[in-house]
Each structure stands twice: as C-alpha cells, then as structure tokens.
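A.B. asks: How does the following fold in three dimensions:
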Amino acid sequence: MAHTLTWHDDVSHQARILSYAARLTLKPAFAMWPLTDGGIRAIGRLDRAVDRLPRPRRVTIEHVPLGGVPCEKTTHPRTATGSLAGATVLYFHGGGFVFCGLATHRSACATMAARAGIPVYSVEYRQIPIGGIGTSIADAMNSYRALLDTAADPSKIIVAGDSAGGYLAMKVAELAVLEGLTPPAAVLGFSPLLNLDLKSHPKKFMKKDAYLPMKQVLALEERWMNGPDAIPGASSPIDVDPSVFPPIFLSTAEYELMRPDVEAMTRKLAVAGRTVETHVWRGQVHAFPVMAGALPEGRTVLDLAVAFAARNI
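C.D. replies: Now for the predicted structure:
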C-alpha cells in the first residue's frame, strides 16, 4: 500500500487574486443563475466564447471522435520515455454536468500533454439538458472502449478529470472492471465529485467554497438523476468497492465542496491497501489545476499528477 496526504501552504499572488475575484463575482452570479433549460443552455455558451481565444502553442490539436463521441486529441513534439512510453490520457472536463467543454479545458490538456509527452484526449460528453449523469457516463464509456482499440498501449490508459469529470473518470475505472474490459492504469482526479449526496456535508464548511453556491449545486441533483439513461453501478464513486480501483491521484482545495469526500475516499482506499496520493491546497479555488496556464499551483499539481502516473503505471 502507498498512501500520502500532503498539505500545501504557499499561496501565490495569482491565486489570491483569483480567489478574491471568484468570491466577488462568480459566486453571486452562479447563485442567481436560473437552472431552467434556457438558463443552462445560456451558460453552456461559455465554451463557445472561450473557443474564440487563441489556442495553446507548441501543441497539435486534432478533432478525433471516439466511439461516436466528439473529442480533441492534443499532442506535443516531445515523446515520453520510460514508464510513460505508449501511455495515453483520456480527460473528462468539469462543469457540474451543465457547462464547460473542450475549449474551457484546452489549456489544461495542452499543459498535461506537454509535461507528460503523451497524447491527451479531451471528451465532449453530453450534458444537461440533453441528458443526466447516466448519459454523460454512457459517452465516457463509449470513448474509453474506442480508445482501448486505438491507443498505442491499451494497458496504459490514464483516465483523468476535474469536478464532474473526476466523477466520470472514477466511473470509467469502476465500470471497466464490471464489464471485464482492460482497466485504466491510473486515475487522476482534480477536485473530483465523489459523492452525489452533498447534503450530508456540514453547511458551514460548504459555504466557504470560493465560487460554488451550495444551493445551486443541490438544485442540480434532480436534473442529474432524471435523465433518460440510468447510472450503471454505484451512484457515487465513494460507495464503490475500493478493490476495483487502480492507483489514484487526488487534489482538492482547503475550502470547497469536494474536499470532505476527497479525504474520505483517500482514507477508504488506504485502508483497503490501494495506492492513493492526495494533495490539499490552501488558498485555492475548486478545480484550480484547470487554470494551470495562469496559476503556478495548477502547473505544480499537473506535474505531481504526471509524476504519480509515471511511478504507478
């Protein structure tokens, strides 16, 4: 068994500004945003707006569908050697199963591809209002099955994701075992959603999240569960038999909705003798590694995640 939980206390100037701005602007805006189909479609336009920005440099980005699911494949001229040779990352973006997409997470995927020297596939899975979590899982599994047929080494697929995407990465690891598929070599979860029952968390703690209003997140629960596709396996990754999971890397901010379950999952995996490495960061916001282009802490987390994968696949 390998288990570490590391606290990080240094907070960069950029992180302080981001946290302040999130509390001042994003959290009030999210708190008032209507969660009707129209409101959800409107916030979904964020990805199209970001898509107009310049693309990351020094990487090649191609549109490559996997199992009928739109994806972007990002590669860097440097090619990994050693244990990462032949490895591939399958990345699932966050956004509460409501918004974000390929464009919002393009920079993070490019950073990972450059630092690891391996291809990163970012998956544009269906979200609310098209379908609930079960529909997102179906797309995640279709992309994983297709990647098993095309990856340089199917035994070296690393599934990764932030927030809702971290949930999907954990579900792929669970369902691959249940379906008898080649399982992922590792899971990298950045502020992953591990428990759909967020009401069980202390309200005072949850209110300290820098930009996710608890009331709005709880309001999404019915939409998450009532799509046309059922959730296969366990509803929440934290309820899964830990023996099915490969080595897992987790990161979380000190004050965010996901931290209690990240720490609970760390303990559960450790007790079961599974390999898990967890990092808790002070002064950061939810899913901050996605902003690696602007945050030094984000780049550090991605470096730690890549190093973890290199040691464990």
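A.B. asks: drop to CA atoms for contacts and neighbour counts, all remaining ones
C.D. replies: Fine.
A.B. asks: which residue ranges form the helices in the stretch 201-313 of the chain?
C.D. replies: Secondary structure of the stretch 201-313 of the chain by DSSP state H, counting those that start in this stretch: the helices cover 203-206, 214-219, 221-225, 259-271, 296-312.
A.B. asks: Check which helices and strands the second one sits against.
C.D. replies: Using 3 or more C-alpha pairs under 8 Å, 6 or more residues apart in numbering; DSSP states H and E, the elements in contact with helix 214-219 are helix 27-32.
A.B. asks: Outside of the helix or strand following the helix it packs on itself, which residues are in contact with it?
C.D. replies: For helix 27-32, the succeeding helix or strand toward the C-terminus, using DSSP states H and E, is helix 37-44. With C-alpha atoms under 8 Å, 6 or more residues apart in numbering as the test, helix 37-44 has contacts from 33, 34, 98, 99, 100, 128, 129.
A.B. asks: who touches the spatially closest residue to the fifth one that is not a sequence neighbour in this structure?
C.D. replies: Taking C-alpha to C-alpha, 6 or more residues apart in numbering as the measure, residue 100 lies nearest to residue 47, with 5.3 Å between them; neighbours along the chain are not counted. Applying C-alpha under 8 Å, 6+ apart, one finds that residue 47 lies in contact with 99, 100, 101, 102, 103, 104.
A.B. asks: go with 6 Å
C.D. replies: Applying C-alpha atoms under 6 Å, 6 or more residues apart in numbering to residue 47 gives the contacts 100, 101, 103, 104.
A.B. asks: burial count for residue 37?
C.D. replies: Residue 37: 12 surrounding residues under other C-alpha atoms under 10 Å.
A.B. asks: again, but for the one 4 residues further on
C.D. replies: Neighbours of residue 41 under the rule other C-alpha under 10 Å: 16.
A.B. asks: still on that earlier bit, the residue nearest to residue 100 should be in a strand, yeah?
C.D. replies: No - under DSSP: H, G, I helix; E, B strand; the rest coil, residue 47 sits outside any strand and is assigned helix.
A.B. asks: How far off centre is stretch 97-113?
C.D. replies: 10 Å (C-alpha atoms, centre = their mean, to the nearest Å).
A.B. asks: One more, please, to line up against the first structure:
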Amino acid sequence: MEPRKPEPSAAYRPGGAVATDTVALKAALGSPTDRRPSMQSAVISRALRFGLRPIVHRLPGHPMGIRTARTAVEAASLLVGQHPRTRIEGVHAPLEGPGGTRHLAGEMLVPEKGRVTDAAVLYLHGGGYIICSPRSHRPITSRLAVETGLPVFVPHYRLAPEHPFPAPLEDALDAYRWLMNEGYPASRIVIAGDSAGGHLAASLTGEICRTKLPTPAGLVLYSPWVDLTCELSTECDQRTRDAYISAHTARRIGQLVMGQAELADPRLALLECSWTGVPPVLIQVGGAEMLRPEAERLAEALTEAGADCRLQVWQGQIHVFQLLNRVLPEARAAMRESARFITSVIDGFPAAGSGAVA
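C.D. replies: Predicted coordinates:
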C-alpha cells in the first residue's frame, strides 16, 4: 500500500524554512519521508548490499571492467521499458559552434496525454559519469513525463575516463541551449539529475548563473554526488554500509572523472560555489545512503546563499531509490513530490506540502 499523501498546506518560505502550519500538518498526518521503510524496500536494500556492492567495488579497477559494466547495464536496460503512457522520440541535432559542428544526441520522453508544449525537463542520468545512458533511466524519466505532463529530454553526454570533466558539462550546456532554441523558454525548463547526473545538473545550473545564460525555472536532485573526493561520505559509509557502493570505490571513480581538472574548479567543487541567482531547488536523498551528508551540506550551502532549497531525507531508502518506482511505494511517493515541485516552479508559484526538511 502506498503511503497516504497529506493534503497541500502552506507554501515553503524562501531559504528553505517551512511554515508552522505545515509542521503541524506533518505532526498530525506524518510525512512520507519519515515513515519506516516498506517490506519491499528492506528486501531490495539487503539484496543489493550483498549482491551488487561487491561487484561495483571492482568496477573502476581497469578499462575492461568499465566496458563490461557498460555492456551489462545496456543489456539490462533492454528489459526496462518506459511508462506505458509515454513515447520516445530520438534526438539527433547538429550544433554549430566556434570549434565547428558538434552533434547532440539523446531521447525525449513524451507523455501520451496532457502534454504541456511550452515547458520541459532536462534530465541528466547518473552512473558515476562512467556508465548508464538515457535508456537505463527510463523508469524515472518516463514517470516524470507522465506525472508532470512535460516532455523530458535526456541527452547522451560523454563519459569518463575517455572524456573526463568538463566534457559532460559541455554536452549538458549544449542540451540546455538546444531546448531553448527549440522554443522552450528557460523560465519553463527544469533541470534534474540523479547521483553523478545530480552533480552534473547542479554544475550546469551554477554555470548557467555564472555565465549569465537565462536561468531555468528550478533544479531537482536525486541523491546528488556533491563531493567527488568523497570526504564527507566516508564516515557515513562506515555507519550505514551503502547498498550500492563504498566511499573508497566512489573516490576512485571520482579520480577518473576529474582527470586533469583542478579540485578547486567551481564546476566540480559544488560546495565552493557562490550559488548566486539559483532558482528553487528540491533535493531528495535516501536516509540509508552514504551521500546523505553531501546532500545535507549542499542544502545548507544553497540556503546560506539565499536560495529556496527544499531537502527531503527519505528514511531507510537507498541511493536513487526513485529508479524502483514500479515496486517501491516510497519511490512512487517521491516521484509525486518531485513532479509537484516541478509543475509548481514551471507555473511560477511556490510548492506547498509535506516532506521538506529545513
């Protein structure tokens, strides 16, 4: 049974504070973020911890391991269909620039009914910057399309170690500019991403603000990988034993991603950014994942900068649990929360409801 969703109440206040009547509502009805994990969640988390984590631990050791992982993920993705009420439109667009012609590739997830034609979501998939693709993340992207009524564009960005940072950011900027050129105003585009894609989505938003490009309507981050050096996540990993990956493994992957880039580069070091002019932000993170302290620290940095940041910590949930929205009631509830946030910032007024943690 899915957790009961409280009725909307007072709006979030700027800076991430929650109005007092929202707090009273949470106390009376209970927030879906605070409820004990479902049986499905507990079983899947345990299975991943003992089945997948040992495999991922060996992933970044050599190029053959990465190639094998990519092949395995793509093969598994063939079994993962999109939401039945969506269709997929391939995108292959030439882009002219100072360096000549580049090619943007990706896929657009389009809802079959109720499509909004002048707004869109730009979604950047996770996978440690080394694996995964738009296909692997269709459980999230297609449900977002259905829940919001918006087309969701997922670009194929270049992966490390062949293409270290800032190559993925350059591709994400191309995707954002392409959406605007296709007639989607920046004020009606929401940028979203998970894990490494969450890092990329935040980096893209920061770069947009620094370079004075038109600002998007909002930013949604699922389990963002904020600190590629993994200093913040090491202690948490020792306590929680993340179901997917260890901080040691993530640090090795981070070294592949950064390449020759400087650690102080604000496009990489998200906690060092000024975050001036950032649009409203929603961060969702699992309570049982090692990246939780990174998400909490990013929320603090955004709030300190004056941004409207809403942080949701979902008790007992694993890394990017939203991918499992077909089987986990918590994932479906989280997707509804993020869809409600997206539609509210697109429509130009603050979201209201439960589940936010100031």
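A.B. asks: Report the TM-score for the pair.
C.D. replies: Once the chains are laid over each other, their TM-score by TM-score structural alignment, normalised by the length of the first structure reads 0.91; 310 aligned residues with a C-alpha RMSD of 2.3 Å.
A.B. asks: Let me know which of the helices of the stretch 201-313 of the first structure is the nearest to residue 236 of the first structure.
C.D. replies: helix 259-271 (10.4 Å; C-alpha to C-alpha).
A.B. asks: mean distance, that closest one to its aligned residues in the second structure?
C.D. replies: Taken over the aligned residues, the distance from helix 259-271 of the first structure to the second structure averages 1.6 Å (mean C-alpha distance after the TM-score superposition for the first structure).
A.B. asks: show me where the first structure has strands.
C.D. replies: 3-8, 60-63, 71-75, 88-92, 120-123, 157-162, 186-190, 248-253, 276-281 (DSSP state E).
A.B. asks: The counterpart of residue 226 of the first structure in the second structure: neighbour count?
C.D. replies: Aligned counterpart of residue 226 of the first structure in the second structure: residue 259 (TM-score structural alignment). By other C-alpha under 10 Å, the residues close to residue 259 of the second structure number 15.
A.B. asks: what about the helices of the stretch 201-313 of the first structure, which gets the closest to residue 75 of the first structure?
C.D. replies: Once the helices of the stretch 201-313 of the first structure are compared by C-alpha to C-alpha, helix 296-312 is nearest, at 14.9 Å.
A.B. asks: residue range for that closest one in the second structure?
C.D. replies: With TM-score structural alignment as the criterion, helix 296-312 of the first structure aligns to 329-345.
A.B. asks: That stretch: average distance to aligned residues in the first structure?
C.D. replies: Mean deviation for stretch 329-345 of the second structure: 1.5 Å (mean C-alpha distance after the TM-score superposition for the first structure).
A.B. asks: Contacts only, for the corresponding residue of the first structure for residue 129 of the second structure.
C.D. replies: When the first structure is aligned by TM-score structural alignment, residue 129 of the second structure is paired with residue 97. Neighbour list for residue 97 of the first structure: residue 127 [criterion: C-alpha under 6 Å, 6+ apart].
A.B. asks: same thing with residue 323 of the second structure?
C.D. replies: Counting by C-alpha under 6 Å, 6+ apart, residue 323 of the second structure makes contact with 139, 140.
A.B. asks: And for residue 87 of the second structure?
C.D. replies: 109, 110.
A.B. asks: where's it relative to residue 346 of the second structure, distance?
C.D. replies: 22 Å (C-alpha to C-alpha, to the nearest Å).
A.B. asks: Kindly report the same for residue 105 of the second structure.
C.D. replies: For residue 105 of the second structure, the distance to residue 346 of the second structure - C-alpha to C-alpha - is 25 Å.
A.B. asks: Most neighbours among the contacts of residue 47 of the first structure, please name it.
C.D. replies: That'd be residue 101 among the contacts of residue 47 of the first structure, by other C-alpha under 10 Å, with 27 neighbours.
A.B. asks: And for stretch 145-158 of the second structure, what's in contact with it?
C.D. replies: 105-111, 114-116, 120-123, 134, 168, 171, 339.
A.B. asks: What is the corresponding segment of the first structure for it?
C.D. replies: Residue span in the first structure matched to stretch 145-158 of the second structure, by TM-score structural alignment: 113-126.
A.B. asks: Trace residue 189 of the first structure over to the second structure, please.
C.D. replies: By TM-score structural alignment, residue 189 of the first structure lines up with residue 221.
A.B. asks: Give the burial count for its match, as a bare number.
C.D. replies: Around residue 221 of the second structure there are 29 residues (other C-alpha under 10 Å).
A.B. asks: my guess is it contacts residue 197, does it?
C.D. replies: No - using C-alpha atoms under 6 Å, residue 221 of the second structure is not in contact with residue 197; the gap is 8.3 Å.
A.B. asks: could the helices of the stretch 201-313 of the first structure go into a markdown table alongside distance to residue 10 of the first structure and mean neighbour count?
C.D. replies: Converted to a markdown table, these look like this (distance: least, C-alpha to C-alpha, whole Å; neighbours: other C-alpha atoms under 10 Å):
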| stretch | distance to residue 10 of the first structure | mean neighbour count |
| --- | --- | --- |
| helix 203-206 | 21 | 14 |
| helix 214-219 | 27 | 14 |
| helix 221-225 | 35 | 16 |
| helix 259-271 | 18 | 20 |
| helix 296-312 | 9 | 19 |
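A.B. asks: Kindly reformat these as TSV containing distance to residue 183 of the first structure.
C.D. replies: Output for those, formatted as TSV (distance: least, C-alpha to C-alpha, whole Å):
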stretch	distance to residue 183 of the first structure
helix 203-206	34
helix 214-219	31
helix 221-225	26
helix 259-271	17
helix 296-312	14
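A.B. asks: excluding its backbone neighbours, what's nearest residue 274 of the second structure?
C.D. replies: residue 305 (6.9 Å).
A.B. asks: and the alignment partner in the first structure of residue 318 of the second structure, what is it in contact with?
C.D. replies: Counting by TM-score structural alignment, residue 318 of the second structure lines up with residue 285 in the first structure. By C-alpha under 6 Å, 6+ apart, residue 285 of the first structure lies in contact with 210, 253.
A.B. asks: Quick one: residues in contact with stretch 249-256 of the second structure.
C.D. replies: By C-alpha under 6 Å, 6+ apart, stretch 249-256 of the second structure touches 57, 161, 228, 229, 230.
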